[in-house]
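Trainee: Have a look at this fold, sequence not included:
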């Protein structure tokens, strides 16, 4: 266990809490030690409880209770929002999707944290950025994530091909492998949900279209030419058939199964898809690389979970110490080895023993370092719905909408959302 912050330092942190980014004053809590709760999405791997048991054995007077929410991110958010809007003290430490930072901070539901209390200089820099909003640290990174290109290395080897670095190479290889071996070419997550927002954001970034919104979420900064190029890449693949039409119904699980069952030559997915593929019929016949882009390697979207402190918690001192413990180096190693989730400490990506066990770590590190957060907005839910809706319409046959019109309409919708009170 890493050394924990003294209570005096935690008290100083809480005494200095300021109003939320939106101007709402978080409640002050005196004292604040004792049993508390950690609320997060369902633990599907079983790795969490041993970590919590270690804390509870050493801190019996400050036991942590795990409250598991549904696996789906939108259901997690709905339950957390309902609790926080009621100013309930049932939740203490919140496991937040990285895209919720701005919303929860702006609403005054979480409190800012003191940067010096956490070894942020040893974390991957883009991951730290997901926990910062308008100059303040509102959470501490716990797990990270970035999209990777999964590919059939056996099929590429038979054709004497190197993994694609550009969209043109991906298109050419996907078409060739489809014709030669009867497999689908390429797929991502193209159902009209958060996954489609992610895939579109990656396409825009990878075409040089810049971030969709400014870092403070006050301006639409998406370059129209880059956005059009990214959308044309996806629409063109569906129109030409090297992106199979069934991928319009794919979420992460469907695309994972399609790839590991040998139905795809290439697939965009997150790192947790790697482990199941090593136990599938394509075990030993696949590898991962960075996502391709318009003129070279592309840019992924950052995912992951951050730990935040509820503004309504009555056990804030204990909760802060727990966040330090849970994001420490030893536990971060276990997050990877026991849970198969990408850690946030940079040095773990360079550990030879871990690389032997998780060969994708060097590529994942490159992907995270070149990745960008999703659009930062206190109204992120509306932003994501607008993006997914507009892009889904463009991807659906008979492809009647021009990319120019879709991009122009989307920029208009985004401007209305970010200007809404």
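Mentor: All right, it came through fine. Nothing here was measured: the structure is a model prediction, and the numbers come from that model. Numbers count the residues shown, from 1 in each chain.

Trainee: Could you use CA atoms for every contact and neighbour count after this?
Mentor: Will do.

Trainee: so who does residue 218 touch?
Mentor: Residue 218 makes contacts with 377, 418-419, as judged by C-alpha atoms under 8 Å, 6 or more residues apart in numbering.

Trainee: Count the neighbours of the nearest residue to residue 273 once chain neighbours are set aside for me.
Mentor: Among residues not flanking residue 273 along the chain, residue 256 sits closest, at 6.2 Å (C-alpha to C-alpha, 6 or more residues apart in numbering). Residue 256 has 25 neighbours, counted by other C-alpha atoms under 10 Å.

Trainee: Contacts for the helix or strand where residue 150 lies, please.
Mentor: Using DSSP states H and E, the element containing residue 150 is strand 148-151. For strand 148-151, contacts defined as C-alpha under 8 Å, 6+ apart pick out 163, 265-271, 286-292, 300, 364, 367.

Trainee: Following element in sequence after that strand, please.
Mentor: helix 153-158.

Trainee: Could I get the buried residue list for that following helix?
Mentor: Residues 153-156 are the ones in helix 153-158 that count as buried (16 or more other C-alpha atoms under 10 Å).

Trainee: and the gap between residue 181 and residue 264?
Mentor: Distance of residue 181 to residue 264, given as C-alpha to C-alpha, to the nearest Å: 10 Å.

Trainee: So for these two, which residue has more residues nearby?
Mentor: Shown here are residue 181 and residue 264; by other C-alpha under 10 Å, residue 264 has more neighbours (27 against 10).

Trainee: how about residue 359, secondary structure?
Mentor: coil (DSSP: H, G, I helix; E, B strand; the rest coil).

Trainee: Next one: it from residue 275, what distance?
Mentor: 11 Å.

Trainee: Of these two, give the one with the bigger neighbour count.
Mentor: The residue with more neighbours, out of residue 359 and residue 275, is residue 359; 15 against 12, by other C-alpha under 10 Å.

Trainee: Which stretches in the protein count as strands?
Mentor: 36-41, 64-69, 93-97, 132-133, 136-137, 140-146, 148-151, 184-187, 264-269, 287-289, 302-309 (DSSP state E).

Trainee: Now tell me what touches the last one from outside.
Mentor: Okay, so that is strand 302-309. 92-99, 110-111, 127, 131, 138-147, 316, 319-320, 323, 368, 371-374.

Trainee: cool, the second one as well?
Mentor: With C-alpha under 8 Å, 6+ apart as the test, strand 64-69 has contacts from 35-43, 52, 55-56, 75-76, 79.

Trainee: adding another structure so you can compare the two:
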């Protein structure tokens, strides 16, 4: 009973301080009242309990969850349509880290006071995803780095290179008649990420950090494409993975249909749950090459009528207490650095030290207001190379991709 009262007291203190510290940045952060939180679909059902805690403490400023599609580019499309119409339906926006520059550039979100949030206690690369042109436009909420999930009952030692992964996957597929490896290969942002990681593993990069120059070498792109096409031709990358987003690949691994899977950390929790075919039979390690940095940031709509409440809610939602719940209840990587060094959490989530290393070493996607168009060009070209019967040569696709990216940048 005492512990419950103490928890409520801490919650009220945190949220009370957040309200008192609400900033009138550029004179626009004002207004209190009910708000709507628009974010991607909650696949682990962890969000509502956190919202309920806020609502119990703030009956006049309740938050309503508005779930958007699972895929980041579909979320962007819905939010962009809403904000372009200057609708006040959305107050707090859960933005994929790739959206910060575009939303800020279009005036769809408001700048925030850096000193109002404990950014110095967050993972540094994660904070950078919320900054555009030296202004803070959002507050990091979750981070992400791609990890390699592998079957410990089939693999004695995880692969140290992509070439070794191929050898192991080929052998396992022949012996056990299951899929060797899958990532996210549907033509959407997930394919852009998977291809970017293949390019990075080959020693290259598609664009410069600002997204203003094409740095992709045709030979490097061809090497990356050939690896994926080879996997599909040889069958250790199953053909069905061409329709995989995050959830489809998670389910395939969780149902025991894959030996290896590239996915984000959120797939860990469901794979350990009762009923999972791989429960107690898998482990997680770093990708054989560099990961792309992912994550989700919280921003305030420029058209919200209750921006003060929105900022107080972001204070609450990104607090240390809730960040712990984001991990324990949702299996999403927190942004507070100290949580990755917590012995109790490491015991429960053994991959945390590896995940921390992966996040700190991950490549950030370009901070470009035109990122969405650049990503569409990448995904559509890569999808051509991966589509059977593989009549598009990897070299031709690589050259076409480089040319189209250059054309997009010329129009900026």
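Mentor: Structure received. For clarity, every value in this text was computed on a predicted model and none was experimentally measured.

Trainee: Work out the TM-score between the chains.
Mentor: Remark: TM-score between the superposed chains equals 0.90 [TM-score structural alignment, normalised by the length of the second structure]; 398 aligned residues with a C-alpha RMSD of 2.1 Å.

Trainee: if we can go back for a sec, among the strands of the first structure, which is nearest residue 203 of the first structure?
Mentor: When the strands of the first structure are ranked by proximity to residue 203 of the first structure, the top entry is strand 264-269, at 11.5 Å, counting by C-alpha to C-alpha.

Trainee: start and end residues in the second structure for that closest one, please.
Mentor: Using TM-score structural alignment, strand 264-269 of the first structure corresponds to residues 258-263 of the second structure.

Trainee: Ok, stretch 188-208 of the first structure next?
Mentor: Against the second structure, stretch 188-208 of the first structure falls on residues 183-203 (TM-score structural alignment).

Trainee: Can you give me the buried ones in that stretch?
Mentor: So stretch 183-203 of the second structure, judged by 16+ other C-alpha under 10 Å, has buried residues 183-202.

Trainee: mind checking how far that stretch is from the chain centre?
Mentor: On the basis of C-alpha atoms, centre = their mean, to the nearest Å, stretch 183-203 of the second structure sits 13 Å off its chain's mean C-alpha point.

Trainee: So what touches that stretch?
Mentor: Contacts of stretch 183-203 of the second structure (C-alpha under 8 Å, 6+ apart): 71-73, 205-206, 220-221, 223-225, 241-246, 249, 261-263, 288-292, 375-376, 378-380, 382-383.

Trainee: so what corresponds to residue 396 of the second structure in the first structure?
Mentor: Aligned counterpart of residue 396 of the second structure in the first structure: residue 405 (TM-score structural alignment).

Trainee: cool, residue 75 of the second structure as well?
Mentor: Using TM-score structural alignment, residue 75 of the second structure pairs with residue 76 in the first structure.

Trainee: Residue 163 of the second structure now?
Mentor: Using TM-score structural alignment, residue 163 of the second structure pairs with residue 168 in the first structure.

Trainee: Likewise for residue 326 of the second structure?
Mentor: Mapped onto the first structure by TM-score structural alignment, residue 326 of the second structure lines up with residue 335.

Trainee: Its match contacts residue 344, doesn't it?
Mentor: No. In this structure, residue 335 of the first structure is not within contact of residue 344 by C-alpha atoms under 8 Å, at 9.7 Å.

Trainee: would you turn the buried residues of helix 153-158 of the first structure into TSV with distance to residue 351 of the first structure?
Mentor: Converted to TSV, the buried residues of helix 153-158 of the first structure look like this (distance: C-alpha to C-alpha, whole Å):
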residue	distance to residue 351 of the first structure
153	25
154	27
155	30
156	29
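
Trainee: rewinding a little: the match of residue 163 of the second structure: neighbouring residues, count only.
Mentor: 16.

Trainee: mind listing what the nearest residue to residue 162 of the second structure once chain neighbours are set aside touches?
Mentor: Spatial nearest neighbour of residue 162 of the second structure, excluding adjacent residues (C-alpha to C-alpha, 6+ apart): residue 288 at 5.7 Å. With contact taken as C-alpha under 8 Å, 6+ apart, residue 288 of the second structure is in contact with 148, 159-162, 201.

Trainee: Now do residue 272 of the first structure against residue 307 of the first structure, distance only.
Mentor: 20 Å.

Trainee: neighbour-wise, which of these two wins?
Mentor: residue 307 (28 against 15).

Trainee: corresponding residue for the more buried one in the second structure?
Mentor: Residue 307 of the first structure maps onto residue 298 in the second structure, by TM-score structural alignment.

Trainee: before we move on, back to that, out of the contacts of strand 64-69 of the first structure, flag the one nearest to residue 396 of the first structure.
Mentor: Of the contacts of strand 64-69 of the first structure, the one sitting nearest to residue 396 of the first structure (C-alpha to C-alpha) turns out to be residue 75, at 26.6 Å.

Trainee: Burial check on that closest one, number of neighbours?
Mentor: Neighbour tally, residue 75 of the first structure, other C-alpha under 10 Å: 13.

Trainee: Now it: closest residue in space that isn't a chain neighbour?
Mentor: Per C-alpha to C-alpha, 6+ apart, closest to residue 75 of the first structure is residue 69, 7.7 Å.

Trainee: from the chain's centre, how far out does the longest helix along the second structure sit?
Mentor: Longest among the helix segments of the second structure by residue count, using DSSP state H, is helix 2-20. Relative to its chain's centre, helix 2-20 of the second structure lies at 30 Å (C-alpha atoms, centre = their mean).

Trainee: With stretch 351-370 of the first structure instead?
Mentor: With C-alpha atoms, centre = their mean, you get 17 Å for stretch 351-370 of the first structure.

Trainee: what's it in contact with?
Mentor: With contact meaning C-alpha under 8 Å, 6+ apart, stretch 351-370 of the first structure is reached by 124-127, 145-148, 271, 288-290, 299-300, 302, 348-350.

Trainee: corresponding residues in the second structure for it?
Mentor: Taking TM-score structural alignment, stretch 351-370 of the first structure hits residues 342-361 over in the second structure.

Trainee: Could you check the matching stretch and say which residues are buried?
Mentor: Going by neighbour count (16+ other C-alpha under 10 Å), the buried part of stretch 342-361 of the second structure is 345, 349, 351-352, 354-356, 358-359.
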